[in-house]
Every structure is written in C-alpha cells, then in structure tokens.
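Enquirer: this one's structure only:
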C-alpha cells in the first residue's frame, strides 16, 4: 500500500470527527461515483444491492471476485476515499475475511464493511463469538491501513433486539472496528442508545422514517449512508420514463434527462 493510499484511509477516518455527520452516498458504478464526487461529497461507499442491480441480480447474488473488482474500479474512478460494501466477507472463516481485507487494501479501497449476517435463511446471523472473531481478523488485516466498519444486522432480519445489537457493536469495537453500524435503526431513541453505548463513530442508514440529518447530528451520529436507495431511485426514474414513452407516447422525461446530461458534462471532464 502506498503512502498516498495510507494517507487517504487516515483522511477518511478523520472525516468521521467533523462538526456534522459525514454524508457518504453509495454509487453503483464508476460514473455515478464520479458524479457524486463532483457534487462535493467527501467520501463514497459501494452498495451491494445497487451493484447487483447493474448485473440484473438481487442483493446477495454477487461473488467475492465481482464485488472486489467493482469496488476497486469505483475507487480508481475518483480521488475521494471509497469504502466497499463487502456483505459478510463472502466467507465464514475469519482467515478468509482477513484475506478479503488485504485484497481491498491492494485494490485501493480506503475502507470496507463486514456484516454479521451468514447469508443463510435458516440461520441468518452468526453467533456473537464467531461474529467477533471475524471482525478481529479483519481489523488485524487492516492494521490502520483501511477503515473497518462492523455491521450488526439484527434489524434487517426482523430481530429488533436493541440490547443484543448494542452487545454486538460493543464486542466489535473491542475487536478493533473503526466504525460501527446497525442498519435498520430508525428510532431516535434507539439511535441515541447505540451512539452513547460505544466509543467509535456510528453510521446510520437513511431509510423511510429515519430522522433528518440535523437531528442525527444532535444524536451524535458520525456518518450517514444511503445504501442502494440512490441506485433504485435512478431505476425508478427509468421506469417512469419508459412507461411514459410506452403508454403516453410523450417525452416529458426529457426535462430530467437534460438535468442528468448537464451534470454528466460537468463531472466527466
């Protein structure tokens, strides 16, 4: 890893200590990454669901090699720090998760996230011990050269257990995670409970019902991401445009197209 890459990772971590939360949107390809960076966002993160959609697949249907190549391409497209959504590390074994982190560093990533979801319908979450061992292995591989985000996935699997979520995040903190993340939390009280229970920056996923940025700032949230929502907003605009053309035979979508085209011309220089 070059000194410049190491410095970028440290710059990324420092962005979590600003006066307001780091707004970190999630591009789904190199072009959307360049455009978002041109709009002034200081860091970006890939989205597993958004990337899968570009391949005509659902979330969870992308391989380790595909995710790593995609994240590296996004990182190479812009000068801002990029963190990769690596789902559960694409492996159960801690050593394999560590290997992915080392590959991410070699691929120019400034950060990555590892979740405690197994990917199995019958047993969706790792037990706390194995989950913590996986984060510890990832943290050892990162060694300050990459910002490691540890995710507790309870709320995405209909397990609204705040106490267990906090216990997991605390264990991940002790294992060496740099940032903590419990996607699915929308209650201000729950978010406050998480933030005050740990000593690491906390990321919140912007969902329907999530408090606005100003309120999250008051709650002590350090970072806000959007997951696949920008990617699917773009697909929603595509559906509307295609439906208008098919059903009405009109071209009202051209106004939104002109806005996108102008943004692209400004960004892609």
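Expert: Received, thanks. In this text the structure is predicted, and so the values were computed from the model without any measurement. Numbers count the residues shown, from 1 in each chain.

Enquirer: every contact and neighbour count from this point should use C-alpha atoms.
Expert: Will do.

Enquirer: and the strands in the stretch 1-150 of the chain, which stretches?
Expert: 22-24, 44-45, 82-85, 111-115, 147-151 (DSSP state E, counting those that start in this stretch).

Enquirer: what sits up against the third one?
Expert: Looking back up the chat, that one is strand 82-85. 43-48, 71, 74-75, 109-114, 147 (Cα atoms under 8 Å, 6 or more residues apart in numbering).

Enquirer: same question for the fourth one.
Expert: The set of residues external to strand 111-115 that reach it, using Cα under 8 Å, 6+ apart, is 9, 12, 81-89, 101, 104, 135, 146-153.

Enquirer: rewinding a little: mind putting the strands of the stretch 1-150 of the chain in TSV, mean neighbour count and distance to residue 62 included?
Expert: As requested, the strands of the stretch 1-150 of the chain are exported to TSV (neighbours: other Cα atoms under 10 Å; distance: least, Cα to Cα, whole Å):
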stretch	mean neighbour count	distance to residue 62
strand 22-24	22	22
strand 44-45	28	16
strand 82-85	28	11
strand 111-115	26	15
strand 147-151	28	19
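
Enquirer: adding distance to residue 95, write the ones you listed out as a markdown table.
Expert: Listed next are the strands of the stretch 1-150 of the chain as a markdown table, based on distance: least, Cα to Cα, whole Å:
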| stretch | distance to residue 95 |
| --- | --- |
| strand 22-24 | 29 |
| strand 44-45 | 24 |
| strand 82-85 | 18 |
| strand 111-115 | 13 |
| strand 147-151 | 16 |
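
Enquirer: comparison target, given below:
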C-alpha cells in the first residue's frame, strides 16, 4: 500500500477501538503484527534504549527516522511514531518521519519535565498539521498531554487542552497517566476526537477502558521494559545459577529469519 492508503487505513481504525502494544525495533514490530495488531505504534523510550540512548529526546532525529524506516519496511500495516516534543523542530521532524513512511505521530506537551502552555502546544500541533499537509499525507496527529503523567489531576485543564489541540489540527488526544475510569468517561464525552490511554500492569482491562470511551489503548514503554526484564532475569540465571531453563519459550530462530527476510 502507498503512504496515502496506509494513512487512510490508520485513520479508519479509530472508528473502532484500536489496541497497540508498542514496538521499538523492526523485529518487535513484526512480531506484534504477527500477533494480530492492525497497526504499529513505536515507543520513544524503547527506540532510544535499543539504540543506546536515553528517552526524553536523547536521540538525534535522523536516528529516529532511520529506526522508523526499518520498522515500516518490516511490516505491512500502518506505522505511527512517538516524536516526543518534536526534537526542537516539529515541522522538520514530521517531514522526516513522513518521508520514512510513518502515517501517524504522538506529540507531547511537555519538555524536560515541564508542561508547556496550552497555546504553545497548540501552535506545535498546527506546525505538525501544516508540515504533513505540505507533504501530501493525511497524518494522524495524536496530541499528548502530560498533565497526569507529571502528577497533576486537573481534569478541567486536560479537557481545555484537548479541545485546544483538536481545534489546532490534532486528530486524537493521548492522556497517559489517566487510569480513573470516571474521569476518563468525562473526558471522552467532552472531547470531539478519539482518546488514547496508556495501559500497563494494574491498568483497567481493554473492556473497561473501552466502556469508559477510550478509542485507542497503547502500552508505552511497558512491553519493551518487559522484554528487557526477561533478558536480565535469564542472564542472571545463566551467570549466577548456571541454569538455562528460562531460555525456553523464545521465538524460533528460523521463524525470526523468515519473518524478517527479503520482502
């Protein structure tokens, strides 16, 4: 499919509930697709860690572009990517990711742990929308607010931000850190766009989040953390106990080669 087809497909997926376990490299993306995901979403933290950098814009944008290009090449479904706060150049970052094949982005309203003003973030959303439009791709702009993630609990502020970001050109609203189902219900009813929540250990189930109005459910860094946690546990068992049983259950060597073979 062309980028235009993939963008249209990705947009249409939000007509129902879209569940996205987040990928961090080509192999994880391919396995997530094989598990049944209709699209792939990246995690900025996972991508950064896999490349030896920290999350929080620790990578150069070109490294993100390259990582996304490899993921796009490995799968047959739409790819949306986390661009954090835009790496200091929202329009340029969007242009680079569209060129790499991405058809969606997450853009957050905090930088270095500081929440941006609503107008400042709305302006960045507008820059992202204009850059994608100039490239001729109907990019799905998922505007993320970090009010809850940074320890706040002002639902009215979140609603106001969501409405401002949508008015500026966002197609969806991402609210990580919000797990209270009543607050989520209020938010989804107040925002005229799909609301994305982040789930992990201890989160309400997909069914509960859907009943509260969520239209997109992603896992952020949680899947990458689980994979790295398994790596550490297995390595400790080998090095400290001299046992290898925890290596059971891995993906077969031949299958991985087949999945990532020439396409």
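Expert: Done, it's in. Everything numeric here is computed off the predicted structure, so don't read it as measured data.

Enquirer: how near is the counterpart of residue 171 of the second structure in the first structure to residue 150 of the first structure?
Expert: Residue 171 of the second structure maps onto residue 178 in the first structure, with residues paired by TM-score structural alignment. Separation of residue 178 of the first structure from residue 150 of the first structure (Cα to Cα, to the nearest Å): 8 Å.

Enquirer: equivalent analysis for residue 177 of the first structure, please.
Expert: Counting by Cα to Cα, the gap from residue 177 of the first structure to residue 150 of the first structure is 6 Å.

Enquirer: mind listing what's buried in stretch 178-190 of the second structure?
Expert: 178, 179, 181, 184, 185, 187, 188 (16 or more other Cα atoms under 10 Å).

Enquirer: equivalent analysis for stretch 98-114 of the second structure, please.
Expert: Using 16+ other Cα under 10 Å as the test for burial, stretch 98-114 of the second structure gives 98-111.

Enquirer: likewise for stretch 4-20 of the second structure?
Expert: Buried, per 16+ other Cα under 10 Å, within stretch 4-20 of the second structure: 6, 7, 8, 9, 10, 11, 13, 14, 17, 18, 19, 20.

Enquirer: which residues in the second structure form helices?
Expert: 3-13, 26-34, 44-50, 61-74, 90-100, 118-135, 155-167, 181-190, 206-211, 222-236, 253-259 (DSSP state H).

Enquirer: save these as TSV, and put in distance to residue 244 of the second structure too.
Expert: Below are these laid out as TSV (distance: least, Cα to Cα, whole Å):
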stretch	distance to residue 244 of the second structure
helix 3-13	42
helix 26-34	23
helix 44-50	24
helix 61-74	30
helix 90-100	40
helix 118-135	48
helix 155-167	48
helix 181-190	42
helix 206-211	35
helix 222-236	8
helix 253-259	17
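
Enquirer: which residue in the first structure aligns with residue 66 of the second structure?
Expert: Aligning on TM-score structural alignment places residue 66 of the second structure opposite residue 69 in the first structure.

Enquirer: repeat that for residue 125 of the second structure.
Expert: Match for residue 125 of the second structure (TM-score structural alignment): residue 135.

Enquirer: pretty sure its match contacts residue 178?
Expert: No - if you go by Cα atoms under 8 Å, residue 135 of the first structure and residue 178 don't touch, sitting 10.4 Å apart.

Enquirer: between these two, what contacts are shared?
Expert: residue 150.

Enquirer: neighbour count: the two, which is higher?
Expert: residue 135 (30 against 22; other Cα atoms under 10 Å).
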